[in-house]
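Participant: Need coordinates for the following:
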Amino acid sequence: MNPVRWYGDALALVTVRRPNAAPSPASLPAATARPVRVVHVDTGGAPPVPGATTLRLPEDIGRPAAINRAVAALDVGVGWVALADPQVVWGAGALDELLAAAARHPRAALLGPAVGEGPVEWISTACVLLRRVAWDSVDGFDARHLDRGTDPEPADLDLCHRLGRAGWLCVGVPTAGVAVIATPATGMLEPHDRGLRRHVMPTRRD
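Facilitator: I've put the predicted structure just below:
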């Protein structure tokens, strides 16, 4: 792969939707003052969501490979990509906090919620902001990894390790508030549903 070495400053959100699941809560507008291009990756025939672009895959190829395809399909104007599982509820200003932290840490490739701010060995991609030029420098996820039902996921550990070897950082941002709806997941997202609850505050769906 010959990655593009320059991207614009636009922001996109990529979500891999589980089959027969309701759309994620409408918390995104409160998370950032910036316009966001929303991309839903779907393998189960879920109905389209107004305002989102749907990337339909004919089969479940695994979450890492699905995200790789979605990010690769974005135009070069998009330099920042948020990855969020469907059950993530963004707190007010959460994405703006991640973007501000990225400006403070120019070598940060992945930024996500954490207890304290600064470099960490790994970060969960269930809710994370990625710097696209860094992502491309390591060709994104290794698509050979499938979700194992462990925390951390091997795909996340491998990605963070390769980014570190390439000179990039994973950075925790405590001011980025997110929560997670405590509903069961299925298919490619089940391990991330369990792992995400260990990193953010659960909330109930009434």
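
Participant: hey, let's count contacts and neighbours off CA atoms from now on
Facilitator: Fine.

Participant: Any idea how many residues pack against residue 121?
Facilitator: Counted with other C-alpha atoms under 10 Å, the neighbours of residue 121 add up to 12.

Participant: Skipping adjacent residues, who's closest to it in space?
Facilitator: Here the nearest residue to residue 121 in space, its sequence neighbours aside, is residue 170; by C-alpha to C-alpha, 6 or more residues apart in numbering that works out to 6.7 Å.

Participant: mind listing what the residue most central in space within the chain touches?
Facilitator: In the chain, the residue lying closest to the centroid (C-alpha atoms, centre = their mean) is residue 83, at 1.5 Å. Applying C-alpha atoms under 8 Å, 6 or more residues apart in numbering, we find residue 83 in contact with 13-15, 125-130.

Participant: one more time with 6 Å
Facilitator: Contacts were defined as C-alpha atoms under 6 Å, 6 or more residues apart in numbering; by that measure residue 83 touches 13-14, 127-128.

Participant: export the residues you listed to JSON lines and tack on distance to residue 160 and neighbour count?
Facilitator: As requested, the contacts of residue 83 are arranged in JSON lines below (distance: C-alpha to C-alpha, whole Å; neighbours: other C-alpha atoms under 10 Å):
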{"residue": "13", "distance to residue 160": "20", "neighbour count": "20"}
{"residue": "14", "distance to residue 160": "19", "neighbour count": "24"}
{"residue": "127", "distance to residue 160": "14", "neighbour count": "28"}
{"residue": "128", "distance to residue 160": "12", "neighbour count": "23"}
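
Participant: what's the neighbour count on the nearest residue to residue 49 once chain neighbours are set aside?
Facilitator: Take residue 49 and drop its neighbours on the chain: the residue closest to it by C-alpha to C-alpha, 6+ apart is residue 23, 7.2 Å away. One way to gauge burial is a neighbour count; for residue 23, by other C-alpha under 10 Å, it gives 16.

Participant: And residue 23, which helix or strand is it part of?
Facilitator: Under the criterion of DSSP states H and E, residue 23 resides outside all helices and strands.

Participant: any idea how far residue 74 is from it?
Facilitator: Noted for residue 23: a distance of 21 Å to residue 74, by C-alpha to C-alpha, to the nearest Å.

Participant: ok, residue 44 touching residue 20?
Facilitator: No: Residue 44 is not in contact with residue 20 according to C-alpha atoms under 6 Å; the separation is 7.1 Å.

Participant: which of those two has more neighbours?
Facilitator: Set side by side, residue 44 and residue 20 show unequal neighbour counts under other C-alpha under 10 Å, the larger going to residue 44 at 17 against 11.

Participant: Check the secondary structure at the nearest residue to that one once chain neighbours are set aside for me.
Facilitator: Nearest-residue entry for residue 44: residue 19, 4.6 Å, with adjacent residues in sequence omitted and distances by C-alpha to C-alpha, 6+ apart. In three-state terms, and counting by DSSP: H, G, I helix; E, B strand; the rest coil, residue 19 is coil.

Participant: and for comparison, fold this next one:
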Amino acid sequence: MTSLPEEPGSRQNPPTVGVVTVTYSSGDYLHNFLRTLAAATTAPVQVVIADNGSVDGAPEQAAADHDNVTLVHTGGNLGYGGGMNRGVAELDPNIEFVVIANPDIEWAPGSLDELLAAAARWPRAGALGPLITEPDGSVYPSARRVPDLVSGTGHAVLGAVWKSNPWTAAYRNDAAELVERPVGWLSGSCLLVRRAAFDGIDGFDSRYFMFMEDVDLGDRLARAGWLNVYVPTARAMHAKSHSVSKFPERMITAHHDSAYRFLADRHRGPGWAPVRWGLRAGLAARRRIAISAALRAQQGTSAPTPPTSPTPPTPEARR
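Facilitator: I've put the predicted structure just below:
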């Protein structure tokens, strides 16, 4: 009697890769994420959807449609890092590699297999990231340097008004070639992480609700002796990258708060107090200017919609 082939995730064919995505009413983006993921790897995959409070039914539909998908309700909007930590905790502990990705990612065929092959070439890689494109095909600068106090402040203050300034160029690593190489940090919109490395630094710092959580992750991986490796032969498209929030004041405030936290955490102690005070004051002033400009731009395109609820911004709109 001929036995039936084992399904992915069975005892004889266990998942070798875990995929975690955080949702917040992601709609059809989640469907496209899972559809393209099927062609991204030949390996058995366990998928965990960590849902931060969707009301569109998309996570439930995905779990019903796919046998390898597990839905976890986080109990509230934990932000991207907190949601990811909850999702990773749900994975089989024997899984060696974990994909961390936004639900608005669309995978190129074979892209995850390419990342796994690169992980074999770089045994000290704690995180590996693909080349990420915008919907129009342009390359998003997803492999960057870790900002120090000078470059970080220069980028924060001048990045929006003088895009070609040297501090922003250095931070974005614009002049670097599209070759496989170690970098400072990789965009958290699509990452392959080694489970031992991720667990070894306790995953994402959940104090970052959105923005800078991936910079912090990459920096802490490097400080723990791991590499962040850019793999441009693997490709993914970020469908909503740089999307504009209906409530820019919330997005901009979250971004500035995270920027302060990242730099302040790395300049602790009484000796750095004047620097932290100056940084906080400078970022507060820039935040007010940025919010004012964003609201004016919003009014120029359509009538602004006044906030009707305290719902925080969605994690997938963070980049």
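
Participant: Now the TM-score, please.
Facilitator: Here the superposed chains carry a TM-score of 0.81, computed using TM-score structural alignment, normalised by the length of structure 1; 180 aligned residues with a C-alpha RMSD of 1.8 Å.

Participant: Could I get the contacts of residue 83 of structure 1 in JSON lines, plus columns for distance to residue 87 of structure 1 and secondary structure?
Facilitator: Shown next, in JSON lines, are these (distance: C-alpha to C-alpha, whole Å; DSSP: H, G, I helix; E, B strand; the rest coil):
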{"residue": "13", "distance to residue 87 of structure 1": "14", "secondary structure": "strand"}
{"residue": "14", "distance to residue 87 of structure 1": "13", "secondary structure": "strand"}
{"residue": "127", "distance to residue 87 of structure 1": "10", "secondary structure": "strand"}
{"residue": "128", "distance to residue 87 of structure 1": "13", "secondary structure": "strand"}
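
Participant: what does stretch 93-113 of structure 2 correspond to over in structure 1?
Facilitator: In the comparison with structure 1, stretch 93-113 of structure 2 aligns to the range 76-96 (TM-score structural alignment).

Participant: May I see the buried residues of that stretch?
Facilitator: Buried residues in stretch 76-96 of structure 1, defined by neighbour count with 16 or more other C-alpha atoms under 10 Å: 78-96.

Participant: Tell me which residue of structure 1 lines up with residue 75 of structure 2.
Facilitator: In structure 1, the position corresponding to residue 75 of structure 2 is occupied by residue 58, as judged by TM-score structural alignment.

Participant: quick one: its match from residue 71 of structure 1, how far?
Facilitator: 17 Å.

Participant: Residue 190 of structure 1 too?
Facilitator: Here the distance between residue 190 of structure 1 and residue 71 of structure 1 works out to 21 Å (C-alpha to C-alpha).

Participant: Structure 2: which residue goes with residue 110 of structure 1?
Facilitator: In structure 2, the position corresponding to residue 110 of structure 1 is occupied by residue 127, as judged by TM-score structural alignment.

Participant: Pretty sure residue 109 of structure 1 sits in a strand.
Facilitator: Yes: Residue 109 of structure 1 forms part of a strand when assessed by three-state DSSP.

Participant: So it is in contact with residue 131, correct?
Facilitator: Yes: with contact defined as C-alpha under 6 Å, residue 109 of structure 1 and residue 131 form a contacting pair (5.0 Å).

Participant: that older thread, what's the match of residue 110 of structure 1 in contact with, if anything?
Facilitator: 192-193, 228.

Participant: those strands in the stretch 201-319 of structure 2, which residues are they?
Facilitator: 227-238 (DSSP state E, counting those that start in this stretch).

Participant: Now do the helices in it.
Facilitator: Taking DSSP state H, counting those that start in this stretch, the helices of the stretch 201-319 of structure 2 run over residues 213-223, 248-265, 273-301.

Participant: Tell me which of these sits nearest to residue 234 of structure 2.
Facilitator: Minimum separation from residue 234 of structure 2 across the helices of the stretch 201-319 of structure 2 (C-alpha to C-alpha) falls at helix 213-223, 18.9 Å.

Participant: Quick one: work out the angle between that closest one and strand 227-238.
Facilitator: Between the axes of helix 213-223 of structure 2 and strand 227-238, defined by axes from the mean of the first three to the mean of the last three C-alpha atoms, to 10 degrees, the angle is 160 degrees.

Participant: average offset between helix 213-223 of structure 2 and structure 1?
Facilitator: Helix 213-223 of structure 2, aligned to structure 1 and superposed, deviates on average by 0.9 Å (mean C-alpha distance after the TM-score superposition for structure 1).

Participant: How about that helix, which residues are buried there?
Facilitator: Applying 16+ other C-alpha under 10 Å to helix 213-223 of structure 2 flags 213-222 as buried.

Participant: ok so, going back, which residue is the nearest non-sequential neighbour of the match of residue 75 of structure 2?
Facilitator: Per C-alpha to C-alpha, 6+ apart, closest to residue 58 of structure 1 is residue 43, 6.0 Å.

Participant: Tell me, how many residues neighbour that neighbour?
Facilitator: Each residue near residue 43 of structure 1 was counted by other C-alpha under 10 Å, and the total is 21.

Participant: hang on, isn't it packed against residue 57?
Facilitator: Yes: checked against C-alpha under 6 Å, the pair residue 43 of structure 1 and residue 57 is within contact range at 5.0 Å.

Participant: about what we covered before: show me what contacts the corresponding residue of structure 2 for the residue nearest to residue 121 of structure 1?
Facilitator: Aligned counterpart of residue 170 of structure 1 in structure 2: residue 228 (TM-score structural alignment). Residues touching residue 228 of structure 2, when contacts are defined by C-alpha under 6 Å, 6+ apart, comprise 125, 127-128, 182-183, 185.

Participant: Quick one: distance of stretch 120-133 of structure 1 to the chain centre.
Facilitator: Put simply, stretch 120-133 of structure 1 sits 7 Å off its chain's centre (C-alpha atoms, centre = their mean, to the nearest Å).

Participant: do the same with stretch 84-104 of structure 2
Facilitator: The chain centroid and the centroid of stretch 84-104 of structure 2 are separated by 13 Å under C-alpha atoms, centre = their mean.

Participant: Next: stretch 179-198 of structure 2.
Facilitator: Here stretch 179-198 of structure 2 shows a centroid-to-chain-centroid distance of 10 Å under the convention C-alpha atoms, centre = their mean.
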